[in-house]
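Novice: Attaching a predicted model along with its sequence, questions to come.
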Amino acid sequence: MIPVNTPLLDGNEREYLLECIDSGWISNEGPFVARFEQAFAETVGRKHGVACANGSGALDIAVAAAGIGPGDEVIMPTFTIISPAASVVRAGGVPVLVDSDPVTWNMNLGQIEAKISPRTKAILVVHLYGLPVDMDPLLEIAERHGLIVIEDAAEMHGQTYRGQPCGSFGLMSTFSFYPNKHITCGEGGMVVTDDDDVAEHCRRLRNLCFQPGRRFVHEELGWNYRMTNMQAAIGLAQLERLDAHVQRKRAMGTAYQTALSDTANIQLPLATTDYAENIYWVFGIVLGTNIDQDAAGIMQQLANQAIGTRPFFWPIHEQPVFLNQNLFTNESYPVAETLARRGFYLPSGLGLSTDDLSEVVTALRGCLPATR
């Protein structure tokens, strides 16, 4: 089996974990948490890092710290994992959706201003699959309308926008450290910000909103979203290898691009734009309309050959859990709908070997129409 993701743990992970075990510091109060927070914040050009249990928790914290509440509208892409919308809905807010750009697969910036209303409070930016959103025009829109920007950079470890680190834009940015990310803790997340008060609020929200001097008296509801010292130890070791991981991912993406460039009827990821070079968090493809099968059909063929794949995100406006709440009734976003039905990604983990990549390419080409 060639899995869709194989992590790479070839740095100081074992040494740092043994230090946690030998010292007895395994909880959130251990020293690796603060070390990881500081080092990660510096890497993405932020003043503060707040480590937490996972990327979805980081979004919950960021939405709450931004003051988003009942009736507040938050503009975001429909083509994304459910977490950003779930955080807004749980806070009582209303996700307001835009479609995708068919080339970059990121949110269509041309649709944002038409969605702004007197109730709009924020834009939640989600960078997808290796290329960042074009941030300059988005930030200009937000500034002109007085909107908060929250940047979901979960997939963007080591990526830059016009030379500035992804994760450094807006009031807050969030990251995930799930095993398929460029930096993993197994599970984990991070909120980063330059605002002292926002950072302190995020720390309280992460830790059940305990108060100094009155620990078990609560003025606000938070979560137990603490990161353990052991997770932070792995994260710090992974961060030390980030440049090498980015280089490896880009080499892998280039190899896929070269091998599949003459394959008919599929759309490959955009390699570069004028503001960023693809970091290839994963290597996605979109099937052309003249291929009879959809993504699920081709993925099953690959599974029959012991090759793991994963579908693209399912659009927010088509999620049953939200339709059952009478959200997004009769809304349609055709680009996102096409990406969801005809897009999927190939094995892309840092541990993927050159031989395995070649085997994936051969199998995929065998499932598709003849080359040009």
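Specialist: Cool, got the structure.
Novice: CA atoms for contacts and neighbours, from now on please.
Specialist: Noted.
Novice: Pull the residues that contact the longest strand anywhere in the chain.
Specialist: Counting residues, the longest strand in the chain under DSSP state E turns out to be strand 120-126. Strand 120-126 is touched from outside by 68, 72-77, 80, 84, 106-107, 133, 142, 147-153, with contacts defined as Cα atoms under 8 Å, 6 or more residues apart in numbering.
Novice: for stretch 355-368, same thing?
Specialist: By Cα under 8 Å, 6+ apart, the residues outside stretch 355-368 that reach it are 2, 256, 259-260, 263-264, 291, 298, 301-302, 305, 307, 346-347.
Novice: If we use 10 Å, what do you get?
Specialist: Around stretch 355-368, the neighbours that count as contacts under Cα atoms under 10 Å, 6 or more residues apart in numbering are 1-3, 252, 255-256, 259-260, 263-266, 287, 291-293, 297-299, 301-302, 305-309, 346-348, 353-354, 371.
Novice: need the longest helix for the chain.
Specialist: helix 242-260 (DSSP state H).
Novice: by contact count, what packs against that helix?
Specialist: Helices and strands in packing contact with helix 242-260 are listed as helix 229-239, strand 283-287, helix 354-367; criterion 3 or more Cα pairs under 10 Å, 6 or more residues apart in numbering; DSSP states H and E.
Novice: The strand or helix carrying residue 61: how far from the chain's middle?
Specialist: Using DSSP states H and E, residue 61 sits in helix 55-65. Taking the mean C-alpha point of helix 55-65 and that of its whole chain, the gap between them comes to 13 Å (Cα atoms, centre = their mean, to the nearest Å).
Novice: how far off strand 120-126 does the helix or strand just after it point, in degrees?
Specialist: In the C-terminal direction, the helix or strand that comes right after helix 55-65 (DSSP H and E) is strand 73-77. Here strand 73-77 runs at an angle of 20 degrees relative to strand 120-126 (axes from the mean of the first three to the mean of the last three Cα atoms, to 10 degrees).
Novice: ok, and here's another one to check against it:
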Amino acid sequence: MSEHSSALFVPLNDLRRNYDANSDAISATVNAVLASGWWLNGERTRIFCEAFANYLGVETCIGVANGTDALEIALRALVATRGTSKDEVVTVANAGGYSTIAARLVGLKPVYADIVEESQLADLDSIVSALGVRTAAVIVTHLYGGVVDVAMLRTKMNEAGFGSVSILEDCAQAHGARLNGRMAGSLADISTFSFYPTKNLGAFGDAGAIVTSDDELAKTCNALRQYGWRDKYSITRPGGRNSRLDEVQAAILAALLPKLDQNNARRIEILKRYTKALPEGVSLVRSPHGSAGHLAILLCDERDRLRRHLTDRRIATDIHYPILDCDQPGWFGLPQGQAPGGLPVSRKSVARLLTIPCFPGATDEEIDKVSEALSEWQP
């Protein structure tokens, strides 16, 4: 490894590069919003939501304050319209806690299904085995940019007698991902997105959205995200909150949306380059159904030693995610369940995960350095 390459620090992400690459468009649109004097519930939010709905191929996009609000409101809408007598939601335990948080806020008991090792996505048969008469909904998380085969899950659920149970897609890590020509976010009854700054489509602050082609769900979510109003000051639905996508963030997202596919292609290119450099005993998490390349996740039995190897070479790493939802100390003693077969793959995987740099602004020199460091590692 050259002296220059050794001195180079490779960040896990560098959000400033996103601004630098789009500074003219972002500055112009933000300044226009600020000068307008209209900063909430305005034209910029309408323009972005319509553009994002068209991009996904869905009828409605509802902007909200963040991705966690989106999950909670969408789940609350499903319960209110389709499952008022049910109190469980089937989800996975390896996706950072967000679906569990939403379930608990709505008053639902999380029931955890296991995952497939190679993709770290939900195991469809484990999901079906976790369904029961109390299941209000299933949340499928398109983790790390990979896509769960929602159509196959729907078929399996129908065949098992659970055709009335709704599916919610958590697309917080899958902006722009596709499955058989359809976009993640258009595959289920309702879907949610986070636009946290590190996402494939990221705002410059918190932002989120709910998307659906179901008119009743759309109307319910639209009411719940603003106090439960039917008309101004007339609260007709319980469980409402104040959750708005502000005009500045909507304008930024509208400016960045046209580059989403291009940026995702760069992420996939980076993943392919890493794949060629993988040493024995290390694999890269890959979805069999396509990916948006949100994160580059390694699986390694000697994860901590590999992490030190990369740190010594000035390469940033992280772990997404180090604790399963079912083991979080803050939820100890609260109601939860698991699929009949338990969570053996989830438990095996959690100690093997390692995140390495993968973002569209990464330079070829940085990716070469990570690839070289991987190829040099010996188990």
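Specialist: Sure, I can see it. Keep in mind it's a predicted model, so treat the numbers as computed, not measured.
Novice: Could you get me the TM-score between them?
Specialist: Once the chains are overlaid, their TM-score stands at 0.89 when taken by TM-score structural alignment, normalised by the length of the first structure; 357 aligned residues with a Cα RMSD of 2.2 Å.
Novice: Out of the helices and strands packed on helix 242-260 of the first structure, which gets nearest to residue 100 of the first structure?
Specialist: Using Cα to Cα as the measure, strand 283-287 is the one of those that comes nearest residue 100 of the first structure, at 13.5 Å.
Novice: which residues of the second structure does the closest one align to?
Specialist: Residues 296-300 of the second structure are matched to strand 283-287 of the first structure when aligned by TM-score structural alignment.
Novice: List of residues touching that stretch?
Specialist: For stretch 296-300 of the second structure, contacts defined as Cα under 10 Å, 6+ apart pick out 12, 117-120, 144-145, 267-268, 270-271, 274-275, 278, 280-286, 306-307, 317-320, 349-359, 379.
Novice: let's see it at 7 Å
Specialist: Where contact means Cα atoms under 7 Å, 6 or more residues apart in numbering, the residues beyond stretch 296-300 of the second structure that reach it are 271, 281-285, 352-358.
Novice: Equivalent analysis for stretch 250-270 of the first structure, please.
Specialist: The contact list for stretch 250-270 of the first structure, computed with Cα under 7 Å, 6+ apart, reads 103-104, 279-280, 283-288, 290-291, 361, 369-372.
Novice: how far is it from where the chain is centred?
Specialist: When C-alpha coordinates are averaged (Cα atoms, centre = their mean), stretch 250-270 of the first structure and its chain have centres 22 Å apart.
Novice: That one spans what distance, first to last residue?
Specialist: Taking Cα to Cα, to the nearest Å, the first and last residues of stretch 250-270 of the first structure lie 12 Å apart.
Novice: Stretch 116-129 of the second structure too?
Specialist: Distance between the two ends of stretch 116-129 of the second structure: 15 Å, counting by Cα to Cα.
Novice: how about it, aligned to which bit of the first structure?
Specialist: Equivalent residues of stretch 116-129 of the second structure are located at 101-114 in the first structure, counting by TM-score structural alignment.
Novice: my read: residue 12 of the second structure touches residue 317, true?
Specialist: Yes - when contacts are counted by Cα atoms under 7 Å, residue 12 of the second structure is listed as touching residue 317 (6.1 Å).
Novice: so how far is residue 22 of the first structure from residue 229 of the first structure?
Specialist: When distances are taken as Cα to Cα, residue 229 of the first structure and residue 22 of the first structure turn out to be 12 Å apart.
Novice: ugh, typo on my part, it should be residue 1 of the first structure
Specialist: Summarising the geometry, the distance separating residue 1 of the first structure from residue 22 of the first structure, computed by Cα to Cα, is 36 Å.
Novice: Which residue ranges of the first structure form strands?
Specialist: Secondary structure of the first structure (DSSP E): strands located at 48-52, 73-77, 94-98, 120-126, 148-152, 160-161, 164-165, 172-176, 189-193, 266-267, 283-287, 310-311, 343-346.
Novice: The last one vs the second structure, mean deviation?
Specialist: For strand 343-346 of the first structure, the mean distance to aligned residues of the second structure following superposition is 0.9 Å (mean Cα distance after the TM-score superposition for the first structure).
Novice: now swap in the longest one and tell me
Specialist: Once the two models are superposed, strand 120-126 of the first structure sits on average 1.2 Å from its counterpart in the second structure (mean Cα distance after the TM-score superposition for the first structure).
Novice: distance between that strand and the chain's centre?
Specialist: Averaging C-alpha coordinates over strand 120-126 of the first structure and over its chain gives two centres that are 15 Å apart (Cα atoms, centre = their mean).
Novice: Also the third one?
Specialist: In terms of Cα atoms, centre = their mean, the centre of strand 94-98 of the first structure is set 18 Å apart from its chain centre.
Novice: which other residues reach it?
Specialist: Contacting residues not belonging to strand 94-98 of the first structure are listed as 71-78, 85, 88, 107-108, 111-112 [Cα under 7 Å, 6+ apart].
Novice: Out of the residues you listed, give me the two with the largest separation.
Specialist: Greatest spatial distance among the contacts of strand 94-98 of the first structure (Cα to Cα): 71 and 108, at 23.7 Å.
Novice: The two: which is more packed in?
Specialist: Set side by side, residue 71 of the first structure and residue 108 show more neighbours around residue 108, with 19 against 15, by other Cα atoms under 10 Å.
Novice: what's the distance between the residue most central in space within the first structure and residue 321 of the first structure?
Specialist: Of all residues in the first structure, the one closest to the mean position by Cα atoms, centre = their mean is residue 154, 2.8 Å from it. Between residue 154 of the first structure and residue 321 of the first structure the computed distance is 23 Å (Cα to Cα).
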